[in-house]
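In: fold the following and give me the result.
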Amino acid sequence: MPMTPRSGRQDHAGLTGRFLRGLAVNPRGTAVRSPDWSLSYEELHERALTWAGALLRATDAPLEAVGVLAGKGPESYAGILAGLYAGATVVPLNTDTPAARTGQMLRDAGVSAVVADEQGRALLAQAPGDIPALPLLAADGGTVPVDTAHALAEPRTPATEGTAYVLFTSGSTGRPKGVRIPHAGTSHYFELLDKRYDFTPEDVFSQTFDLNFDCAMFDLFSAWGAGGTVQLIPGPAYRELPAFAAEHRLTVWFSTPSAISLLRRMGDLRPGALPGLRWSLFAGEALRCADAEEWQRAAPASTVENLYGPTELTITICAYRWSTQTTPALAVHGIVPIGEVHEGHDRLLLDAAGQQVSGVGAEGELLIAGPQLTPGYLDPADGRGRFVERGGRTWYRTGDRVREVADGVLVYVDRLDAQVQVQGVRIEPAEIDQALRALPGIVEAVTVAVPAPEGDTALVGFYTGEAQPQAVLARSLRGALPERMVPRRFAHVPEMPLNANRKTDRAALRARATRLLGG
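Out: Coordinates of the predicted model:
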């Protein structure tokens, strides 16, 4: 029988309050599920209260941050909610990340205790020198005893100005950057979403994103705030997604646009193939008009939206609703607009000379100020050049060049720096370069990103020094970088090409990379 919620209070704000709202409207409904397991709102609530009590008792010092080192399973979802219930900052981590990098993140975030699944526990055990010894809570064992007698009666209320969670992005120094996401920013964000979308307890949300990627928080707390269900999408499901979507009654889809290319290759993007979807949302990469049009035909009852936002601006900061009739005329290079900046925020466009430009046709770097802005990185030095003071306010420089194509409507044009996005995750190629140069026999390294023939983004690493087999380089990098940061191809060159300014000719390297990939 489902357990009865311990607390009837619903006055909690922020992310905790959203789950409690879902608990109130749909207590016996499914909060999150996969094809192999499921947790109701009552079950997840009780587990989070029990684990939060255990975590709080596990440390002598105040519980500042809880690391969640687990795949998308019961441990990770209960761990995220338990950290929030304990009033701590949550730090989602990926079990596919190398141990040394994981240890660095745990230290940088000041993690006090860790919730882990079996794979996470193995990672902690494999490299104890790289990872600090911390209290460990795990369903199949650990150093933190779990006893329902010590469960919290109700979630703790965190300070509004505190940090809800920390996410790590790729850093050009070779060290990942920790981004602090404040409770106030998430509250503003989800209040706006509640106005924009008509989510209900009957909605079933896809979860395609890893939990250390900010868009996963959209899935969780949009669904939980409405009493809906989060449905994990396992890899095999993409082979027959229409059948999977029908079987599990998916109504809200959210992914990177790469999923559209994948379904096309599988032959599943047929007209009317996804009739049950009400909302189709895409973010993390540029959305092409051709892809949006094809998806719209496959999901004819669905409203298609393109969302945009750096991690530093709390998940997404712009939204644009696709229209077959009007959008193509506003597109730039066939790319769907990112839309208008969220209510309560201001934006600036600065040209190459740093001068503000405005009006339809204006193009420049996008700067944004407002309540969704992070208070900064864990290491303030990482914010140099990213945050600027102007007119008595703090603005975030996105590094993205955009164009205003209608009153308030923006279109992404390109990056101003070398940062790229692969499968929706921002990556600094300089970090990959540094890892390549650290390998024996490598002298110089330059990584570029180019469109792959199948429609996604691919990394190609060029290097000088000793020529080495592709497999050897890839295997060596996997010990230092996450899988998605390992280049798809490597190319040995006698020397790096230079342009007229005697700088590395990245355009020439990108052209060569495209040829290597058969583009």
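
In: from now on I want contacts and neighbour counts done on CA atoms only, so please keep to that.
Out: Fine.

In: quick check: longest strand of the chain.
Out: Determined from DSSP state E, the single longest strand within the chain is strand 393-406.

In: centre of the chain to the helix or strand just after it, how far?
Out: For strand 393-406, the succeeding helix or strand toward the C-terminus, using DSSP states H and E, is strand 409-415. Centroid separation between strand 409-415 and its chain, computed with C-alpha atoms, centre = their mean, to the nearest Å, is 20 Å.

In: packing partners of strand 409-415?
Out: Counting by 3 or more C-alpha pairs under 8 Å, 6 or more residues apart in numbering; DSSP states H and E, the packing neighbours recorded for strand 409-415 are strand 393-406.

In: buried residues, the strand it packs on. List them.
Out: By neighbour count on 16 or more other C-alpha atoms under 10 Å, the buried set for strand 393-406 is 394-406.

In: same question, stretch 207-224
Out: Neighbour-count burial for stretch 207-224 [16+ other C-alpha under 10 Å]: 207-209, 211-224.

In: neighbours around the nearest residue to residue 393 once chain neighbours are set aside, how many?
Out: Of all residues not flanking residue 393 in the chain, residue 369 sits nearest, at 7.2 Å (C-alpha to C-alpha, 6 or more residues apart in numbering). By other C-alpha atoms under 10 Å, 22 other residues sit near residue 369.

In: one more to put side by side:
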Amino acid sequence: MTESLDPPVLHERFLRSLAAHPRRTALHVGPDVLTYEELHELALSWAGALLSGPEQPTAVAVLTAKGVVSYAGILAALYAGATAVPLHAGFPSSRTRRMLRDAGVSAVIADRPGLAALQETGLDLPVLAPASGGAQLSGHRAIRVRPGEALTAPRTNGGRGRAYLLFTSGSTGRPKGVPISHASLDSYFRHADRRYDFVPDDVFSQATEVNFDCHMFDLFCAWGAGASVHAVPARAYLDLPAFVAERRMTVWFSTPSGIAVTRRRGGLTPGSLSSLRWSFFAGEALLCGDTADWQAAAPGSVVENLYGPTELTITVTGHRWEPERSARLSVNGIVPIGTVHPGHSHVLLTETGQLSDVEGELCITGPQMAAGYLEPSDGEGRFLHHDERIWYRTGDRVRRLENGELAYLGRLDAQVQVQGWRVELAEVDAAVRACAGVVDAVTVTRPAPEGGLELVVFYTGAPVPPAQLARELGQSLPSGLLPRRYEHVEAFPLNSNRKVDRRELTARAAA
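Out: Below is the predicted model of the structure:
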């Protein structure tokens, strides 16, 4: 008999801890606390309901706000042998409708906000809505949860299939579906298991929305170690040290914008986050100043800057913060993104398509790379054929540092022409942050009255007279690169993934 070569399926990480620690806490969301055993039984009952109909679902949308339904729903979709499709209940109905159709969703797990969002799409799909009464399912085919139909064990279509499907913003405005396989996730979590010493006593934060791929790190690193996951509500940032201390939190993961929010609420005093032993940041550029402040607040924590597009499965590089070394290696005050995960290869591509040893667009290949997009035409220009392999073009410009690590320079589309000058927006950001009174800065462009583009800076910190900012910047930037306008804001707007919303700032600048 030939042994199966299929890699493990994602939820085997949960099942392993279920067997070892059935009564330990797996999930804590608001007032709800579920053990591994309780969450397992809930997912089995929902998976059985999904499989009880005439059609076996191949893609199950989890259309929810953050809550028990979202986490149990993802597990239930995996238990049913389907592809989980986490969606944000707050997205516009036209976007949700397109994603449901593109993903080929045949069933939906929804909470109350998700059910309202589904009704706005006008689609008629079978719905499992655990917290809603039948009267609220008008216009939809209700999937009923019946005790006798619960699965006795999870089903699987084999580890070579899709585990989940996420959507990223497309350059055309149409979201691009990225299927992530069990095999890619197995490679990712094998690396995480080797690099980190997570244990059953760890308490993980879950600060991002479930449609953001980094939340899979929180769930399946925790569940793979027999640890617990604690959802972080927005109100926790009013006093994050108190929330972290109350939950005895040991592992934190958020976008770097979470640091600014915490600072603004007075939560970054030295030692205020003393229970943390691991801190991870990903999703946008991480500033050295922010990292130093977080490290002071969490002196017992190892801090890592992680990087990776959705197409490369959660994150694919990492840099471990060491104050003196990291600051010396930084470019424009941004913490390096580090080295590419073992088993992967990378090249740097110049604007003319030549390979560079120093600087260029980061292209990566390896076991974490997605096979492509749901719509094959979306992959045009994103995947590169080189040395008989396929590489993913990230669209990010990086520099290879003296020690072989990579420094993030910005998006390719963040390099713009202003009055004949080639401008790196990250360079302007760094120059503004160096001005007295400024804490952070984001530079965007808008059409200039005389044609072309001009720069607009939004900054946090103390309000500074524009003339003073221009005078200070004139000492480090050519006159042609000086911004035309400086806008002080109390805080940058954040998108649904809690990243700085540059589109919103660009719209403000244009207005």
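
In: where does the TM-score land?
Out: TM-score of the superposed chains, computed with TM-score structural alignment, normalised by the length of the second structure, equals 0.81; 438 aligned residues with a C-alpha RMSD of 2.4 Å.

In: got the contact list for residue 326 of the first structure?
Out: By C-alpha atoms under 8 Å, 6 or more residues apart in numbering, no residues touch residue 326 of the first structure.

In: in the second structure, what residue corresponds to it?
Out: The equivalent of residue 326 of the first structure in the second structure is residue 325 (alignment by TM-score structural alignment).

In: the helix or strand containing that match vs the first structure, mean deviation?
Out: Residue 325 of the second structure belongs to helix 323-329 when assigned by DSSP H and E. Following the fit onto the first structure, the mean deviation recorded for helix 323-329 of the second structure is 1.5 Å by mean C-alpha distance after the TM-score superposition for the first structure.

In: list the contacts for residue 136 of the first structure?
Out: When contacts are counted by C-alpha under 8 Å, 6+ apart, residue 136 of the first structure touches 113, 114, 115, 116, 142, 143, 144.

In: the residue nearest to residue 393 of the first structure matches what in the second structure?
Out: So, by TM-score structural alignment, residue 369 of the first structure is matched to residue 365.

In: and for residue 381 of the first structure?
Out: In the second structure, the residue matched to residue 381 of the first structure (TM-score structural alignment) is residue 377.

In: burial count for that match?
Out: Residue 377 of the second structure has 10 nearby residues by other C-alpha under 10 Å.

In: and for residue 195 of the first structure?
Out: Close neighbours of residue 195 of the first structure, defined as other C-alpha under 10 Å, add up to 9.

In: tell me the helix or strand right after the helix or strand harbouring it.
Out: Take DSSP H and E as the rule and residue 195 of the first structure turns out to sit in helix 183-196. For helix 183-196 of the first structure, the following helix or strand on the C-terminal side (DSSP H and E) is strand 204-207.

In: mind reading off the mean deviation between that next one and the second structure?
Out: The superposed strand 204-207 of the first structure is, by mean C-alpha distance after the TM-score superposition for the first structure, a mean 0.6 Å from where its aligned residues fall in the second structure.

In: which SSE is immediately downstream of that strand?
Out: Next along the chain after strand 204-207 of the first structure, taking DSSP H and E as the criterion, comes helix 215-226.

In: how many degrees apart are that next one and helix 183-196 in direction?
Out: If you take axes from the mean of the first three to the mean of the last three C-alpha atoms, to 10 degrees, helix 215-226 of the first structure sits at 60 degrees to helix 183-196.

In: run through the neighbouring helices and strands of helix 215-226 of the first structure.
Out: Packing partners of helix 215-226 of the first structure (3+ C-alpha pairs under 8 Å, 6+ apart): helix 14-25, helix 183-196, strand 204-207, strand 229-232.

In: could you tell me where the third one falls in the second structure?
Out: Residues 203-206 of the second structure are where strand 204-207 of the first structure lands when matched by TM-score structural alignment.

In: what secondary structure does residue 305 of the first structure sit in?
Out: For residue 305 of the first structure, the secondary structure call by DSSP: H, G, I helix; E, B strand; the rest coil comes out as strand.

In: isn't it up against residue 288?
Out: No: the criterion here is C-alpha atoms under 8 Å, and residue 305 of the first structure misses it with residue 288 at 11.8 Å.

In: so what's the residue count around residue 324 of the first structure?
Out: Residue 324 of the first structure sits with 11 neighbouring residues when counted by other C-alpha under 10 Å.

In: tell me how far the nearest residue to it once chain neighbours are set aside lies from residue 25 of the first structure.
Out: Spatial nearest neighbour of residue 324 of the first structure, excluding adjacent residues (C-alpha to C-alpha, 6+ apart): residue 293 at 6.7 Å. Relative to residue 25 of the first structure, residue 293 of the first structure is positioned 36 Å away (C-alpha to C-alpha, to the nearest Å).

In: show me where the stretch 401-519 of the first structure has helices.
Out: Ranges of helices within the stretch 401-519 of the first structure are 429-437, 470-478, 506-516, based on DSSP state H, counting those that start in this stretch.

In: which part of the second structure matches the second one?
Out: Same thing as helix 470-478 of the first structure. By TM-score structural alignment, helix 470-478 of the first structure lines up with nothing in the second structure.

In: hmm, back to that, assumed the match of residue 381 of the first structure was part of a helix.
Out: Yes: counting by three-state DSSP, residue 377 of the second structure falls inside a helix.

In: from residue 96 of the second structure, how far out is it?
Out: Applying C-alpha to C-alpha to residue 377 of the second structure and residue 96 of the second structure gives a distance of 21 Å.

In: now swap in residue 126 of the second structure and tell me
Out: From residue 126 of the second structure over to residue 96 of the second structure (counting by C-alpha to C-alpha), the distance is 16 Å.

In: repeat for residue 418 of the second structure
Out: Distance, residue 418 of the second structure to residue 96 of the second structure, by C-alpha to C-alpha: 37 Å.

In: same drill for those two, tell me which one is more crowded.
Out: residue 96 (21 against 17).
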